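**Q** Below are the sequence and a predicted model for it; my questions follow.
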Amino acid sequence: MRTVLAALAICFALAACDADEGSEASASPTRYVFLDAQGVDTVDTSGQTFRHALIVEMSRWIAGLTATIDSGAFAPGPGDVAAGLDFWFAFDDAIGASTPFDLGITDPVRQQSHADLASGKRLVDKLAGNDPEGQHADWSTAFQGWDDPVVQGPEDLVRHWFAELDALAAARAQGEVALDPQGQPIEVVYVSPTGLDYRELLQKFLLGAVAFSQGADDYLDDDLPGKGLLADNTTVAEAGATALAHGWDEGFGYFGASRDFGDYTDDELAGAGGRPERAGARFDFDEDGALDLTSEVVWGHALNAAKRDRGSVVATDFTGDAWAGFLAGRALIHGAGGTLSDEELATLRAHRDQAVGAWEQAIAATVVHYINEVLVDLAEPATPHAARAKHWSELKGFALSFQFNPRSPLNDEEFGRLHALIGQAPVLPGGDTAAYADRLREARQLVGTAYGFDAANLGDDAGRGGW
């Protein structure tokens, strides 16, 4: 991460020199902060932060279901859990605006309730296939990765998983606890007998089908006039920024980095040590006594990028590359002071490619990581059923994301092959685990080749020694 800061300092110095003399705006080389002539920050990522928060809250609600059902505090009937999940998925301000956030953050937070952060922001509206503009594919026909007659697109898949979890929860409330293949009760309600962990599937898929899709295929795309990188940069609009600047900020917000992301070490971002004040990948850098969810907390894929960097055998810098691309691109937009020249637009595309490329590489490295976890599980029959389900479901959820980037290194044919190899459920003890392990090793090599990963980071045949 730190290796990019010197280059960024040069970039910002050049941007400052090129800026309009009438604008006093400047930016720190280590923080994503861009001021207007009055010294007011022009960056607004409240909508993206709101959706990140909804994904976290949904995941936490699912995690707590087992205890609330088993204690008798919640006795869901058919449809009740699906409705509970829809509270987060199709968030209704009229019902939820005043409710406090449940993010697991114990430090003081500036935005106490949902209304304090934003309004009118729903996951379902920004899910791939539901946003009416900017999609590179018709997801009602082009969606791949889950072969089921009830699933024609991303929203169908989300609601299919809602229904499956709903059925498990309603049965458990009636004393019908699901059993694993060995006939043992499954510890948690959100894991199916076939080895699907609906908590992990939903969280990881939503990060791809909402956050990555919106970032790569909408705000940072350049396929439509007046959209993405081709948006207007002459008229100040939202939050004191031009449409181009604000759209770039929205892409940055979906990546999940804080404004001081470059000040973190990978250990701190991964929750593996570092400075105590930066524990949990959050830090009150403006020292006002409360965390600002939009600027002082790291979310989503930005966290996974650090985990893969610190787990690399041959060094990678997904965090640094993404940060450098996002920061340099925004500096270019800010310094242009109007319509971009052809040369500036070409440079902005290069910054986009760096940022989105590193973002997707981090997702791909995480797919490799979970292939390796599943390979280890296959060789160890004593692995608990819930652990098998967790590892496989993280693999599947992350791997569904690649299709949402129109410039993905993984083409449609390779994507289809990848999911044919992964399948729709793990092979459990008693099945042909050796054949499945061979399929996963082929899937791992497919990903490694597409993304140019060093062989040492892929791991050995047993799933050890790499990510």
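**A** Perfect, thanks for sending it. What you see is a predicted model; the values in this text were computed from it and never measured.
**Q** from here on, contacts and neighbour counts on C-alpha atoms
**A** Will do.
**Q** Identify the residue nearest residue 338 in space, chain neighbours excluded?
**A** residue 234 (4.6 Å; CA to CA, 6 or more residues apart in numbering).
**Q** ok, how many other residues are close to that neighbour?
**A** 15 (other CA atoms under 10 Å).
**Q** Please list all residues in contact with it.
**A** 242, 337, 338, 339 (CA atoms under 8 Å, 6 or more residues apart in numbering).
**Q** ranges for the helices of the stretch 151-300 of the chain?
**A** Along the stretch 151-300 of the chain, the stretches classed as helices by DSSP state H, counting those that start in this stretch are 154-173, 198-206, 213-214, 243-255, 266-269, 300-310.
**Q** and the ones you listed as JSON lines, adding mean neighbour count?
**A** Output for the helices of the stretch 151-300 of the chain, formatted as JSON lines (neighbours: other CA atoms under 10 Å):
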{"stretch": "helix 154-173", "mean neighbour count": "20"}
{"stretch": "helix 198-206", "mean neighbour count": "24"}
{"stretch": "helix 213-214", "mean neighbour count": "28"}
{"stretch": "helix 243-255", "mean neighbour count": "27"}
{"stretch": "helix 266-269", "mean neighbour count": "23"}
{"stretch": "helix 300-310", "mean neighbour count": "24"}
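**Q** of all these, which lies closest to residue 58?
**A** helix 198-206 (7.9 Å; CA to CA).
**Q** Report all helices and strands that that closest one contacts.
**A** helix 46-70, helix 154-173, helix 385-399 (3 or more CA pairs under 8 Å, 6 or more residues apart in numbering; DSSP states H and E).
**Q** Let me know the angle separating it from helix 300-310.
**A** Put simply, helix 198-206 runs at 100 degrees to helix 300-310, going by axes from the mean of the first three to the mean of the last three CA atoms, to 10 degrees.
**Q** Show residues contacting helix 198-206.
**A** With CA under 8 Å, 6+ apart, helix 198-206 has contacts from 55-56, 58-59, 62-63, 127, 158, 161, 165, 190-192, 390, 393-394, 396-398, 400-401.
**Q** again, only using 6 Å
**A** For helix 198-206, contacts defined as CA atoms under 6 Å, 6 or more residues apart in numbering pick out 59, 190, 393, 394, 397, 398.
**Q** most surrounded residue in those?
**A** Neighbour tally across these (other CA under 10 Å): the maximum, 29 neighbours, falls on residue 393.
**Q** The structure to be compared is supplied as follows:
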Amino acid sequence: MKKTILSLCVAFSVNAIAAQDYAFDVTLKGYQGDASSSVSYGGQIARHVLHNSLKKAAGKGDADLMSAYFSSKESGLSILDPVSKDGFPVKQTKIDELSKGKDLLSSAYDGVITGWPGNPTGQELLEQLVELAGKTKEGYDPVNGYNYVQLISKFSMGAVFYNRAVNHYLDEKLEVGQYPNNKPYKKGTVYTGKEHVWDEAFGYFGAPANGLSLTAKEVVQLTKLDSAVFSKADANGDGVIDLKSEMAFAHAYYAASIDSSAGTNYFHTIMQAFVDGRQLIADAKGKELTKAQHAELKAYAKTIATAWQQVIAEAAYKYAGSVYADLEKIAVIEEAHGEVAKAYSSYVKHWGELKGFALALEAAGRDLGNAQAGLDRLIGFSPILFGNTQVLAVDGKGGFIQGDSIAMQEYKLNMIKTQNLLDKSFGLKAKLNDRTAGMSAVLDQINKAGNSAEND
């Protein structure tokens, strides 16, 4: 009985001191400075803010402004988003306050992207999207069906943040012998190799350091700069939100958004694995990880990579459902001979979000097999345009070539197939905007219209 009570007390003690925030002391052997924290991921947060600011610039269709936040690495850039508002003051106003000399382009995925005409690399595709956005009004191209604001944002989150985290920091850089834990990351740093590699992956996820103490809904409110959550978001109580540790970005936001709508647990699953993995490294006290510790750390990394991929696939699933709904709305408006411009713009926007997330799945540097080919074919190089045409290729000068395609309403069936493929390939749990129950109705509609319904 006494042994049982003692065991329970020990277990309670361990749980009580387990890390809840992403905050860890210095463990580097021989360090004699006055730093108290070994956590550092300012460069990753700088890139998140560059992404947010680039999205704002893309919405203006300003080529020079986009270039500044995409590839320039110039000093003195003002933060365009997030910025202070009444009831929600933000600490930093310049990118350099987060980290100097950072850009998005040089960190982007350099492998081939098959889902875009011409098979560009991830870096080439981002360059192309930014260039094309600069030639449009507010980043919108109705002729080819492209919303560059959404394409740039959703793809860059995958090509930079997701790729760098899961394909580098949580993969090759985590291997035995790489960035050892018994040495500084580089000369003069206060953190070990493994500490910093793990921190950089966490930084790319984009969660606030106190994410485990926030609900999914509160994380969503945080990204929307909602003053109702300010006091809880201001973890250190200094009266301002520090973008380095108290803001949510990119896929952390999407994970929380999915969870708050569907009751899933993607955000906290990823966050907990990051905290537990970092605690494991800290518990090594500046010594090299044992074989068992390294195996456990790799297991945490696998949990993160799997759930992170599911978050991106869930987002694509949701927007496939939105495209389906847009097509239904367009059909109703056309039948009533109404004005379709607003509905078409919404359709193009949602398609850009769907395509951007689908392309992001390719940017992990991991073979998706049949899923990748299926998504490429079902979604296509553009949405179906009026006249039942679609972008099919690019010419020698980079211009888009359109050709005959399936009917707009037949494209709804592709969206259902896209949702089925995403669910089957990635084991989704939320499945927001599920349209798969409507397949029979869509097939009946297509048959009545005399369409073939032949598609991958």
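**A** Yep, that arrived. Note that the structure is predicted; figures quoted are calculated from it, not measured.
**Q** if we can go back for a sec, can you redo the helices of the stretch 151-300 of structure 1 as CSV with distance to residue 108 of structure 1?
**A** CSV is the format used below for those (distance: least, CA to CA, whole Å):
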stretch, distance to residue 108 of structure 1
helix 154-173, 32
helix 198-206, 25
helix 213-214, 30
helix 243-255, 21
helix 266-269, 19
helix 300-310, 21
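**Q** Which one of those lies nearest to residue 426 of structure 1?
**A** Closest among the helices of the stretch 151-300 of structure 1, using CA to CA: helix 198-206, at 12.9 Å.
**Q** Over in structure 2, find the residue span that closest one aligns onto.
**A** Counting by TM-score structural alignment, helix 198-206 of structure 1 lines up with residues 148-156 of structure 2.
**Q** what ranges do the strands span in the stretch 1-150 of structure 2?
**A** 140-141, 146-147 (DSSP state E, counting those that start in this stretch).
**Q** Quick check: which of the ones you listed is buried the most?
**A** Counting by mean count of other CA atoms under 10 Å, strand 146-147 has the highest mean neighbour count of the strands of the stretch 1-150 of structure 2, with a mean of 26.
**Q** Which among the helices and strands packed on helix 198-206 of structure 1 is found nearest to residue 431 of structure 1?
**A** helix 385-399 (13.8 Å).
**Q** residues in structure 2 aligned with the closest one?
**A** So helix 385-399 of structure 1 is aligned with residues 344-358, judged by TM-score structural alignment.
**Q** What does the residue nearest to residue 338 of structure 1 correspond to in structure 2?
**A** Under the alignment (TM-score structural alignment), residue 234 of structure 1 pairs with residue 182 of structure 2.
**Q** swap in residue 344 of structure 1?
**A** Match for residue 344 of structure 1 (TM-score structural alignment): residue 293.
**Q** how near is that match to residue 191 of structure 2?
**A** 18 Å (CA to CA, to the nearest Å).
**Q** Over to residue 348 of structure 2?
**A** 46 Å.
**Q** cool, residue 123 of structure 2 as well?
**A** Distance check for residue 123 of structure 2 against residue 191 of structure 2: by CA to CA, it reads 31 Å.
**Q** Same check on residue 304 of structure 2?
**A** 22 Å.
**Q** more crowded one of the two?
**A** residue 191 (29 against 26).
**Q** residue contacts, the closest residue in space to the more buried one that isn't next to it in sequence?
**A** Nearest-residue entry for residue 191 of structure 2: residue 38, 5.0 Å, with adjacent residues in sequence omitted and distances by CA to CA, 6+ apart. If you count contacts by CA under 6 Å, 6+ apart, residue 38 of structure 2 has them with 24, 25, 26, 191.
**Q** Identify the residue of structure 1 aligned to the first one.
**A** Read that as residue 24 of structure 2. Aligned partner of residue 24 of structure 2 by TM-score structural alignment: residue 34.
**Q** Equivalent analysis for residue 70 of structure 2, please.
**A** In structure 1, residue 70 of structure 2 lands on residue 89 (TM-score structural alignment).
**Q** go on, residue 428 of structure 2?
**A** Checking with TM-score structural alignment, residue 428 of structure 2 has residue 453 as its match.
**Q** ok, now how distant is its match from residue 438 of structure 1?
**A** 19 Å.
**Q** neighbour count winner among the two?
**A** Remark: of residue 453 of structure 1 and residue 438, residue 453 carries more neighbours, 18 against 14, as counted by other CA under 10 Å.
**Q** so is that one in a helix, a strand, or just coil?
**A** coil (DSSP: H, G, I helix; E, B strand; the rest coil).
**Q** Could you report the neighbour count for the residue nearest to the match of residue 70 of structure 2 when sequence neighbours are not counted?
**A** Closest residue to residue 89 of structure 1 apart from its sequence neighbours, by CA to CA, 6+ apart: residue 123 at 5.2 Å. Using other CA under 10 Å, residue 123 of structure 1 has 23 neighbouring residues.
**Q** counterpart of residue 123 of structure 1 in structure 2?
**A** Looks like residue 123 of structure 1 aligns to residue 104 there (TM-score structural alignment).
**Q** hmm, back to that, for residue 446 of structure 2, see how far away the residue nearest to residue 191 of structure 2 is.
**A** Residue 38 of structure 2 is 60 Å from residue 446 of structure 2, by CA to CA.
**Q** Counterpart of residue 420 of structure 1 over in structure 2?
**A** So, by TM-score structural alignment, residue 420 of structure 1 is matched to residue 377.
**Q** From residue 370 of structure 2, how far off is that match?
**A** 11 Å.
**Q** Repeat that for residue 118 of structure 2.
**A** 20 Å.
**Q** The two: who's more crowded?
**A** A direct count of neighbours by other CA under 10 Å for residue 118 of structure 2 and residue 370 places residue 118 higher, at 17 against 11.
**Q** Now the more buried one: closest residue in space that isn't a chain neighbour?
**A** Closest to residue 118 of structure 2 by CA to CA, 6+ apart is residue 394, at 6.3 Å.
**Q** Contact partners for the one you found?
**A** Per CA under 6 Å, 6+ apart, neighbours of residue 394 of structure 2: 117, 400, 401.
**Q** please redo it, this time with the cut-off set to 8 Å
**A** By CA under 8 Å, 6+ apart, the contact list for residue 394 of structure 2 reads 117, 118, 400, 401.
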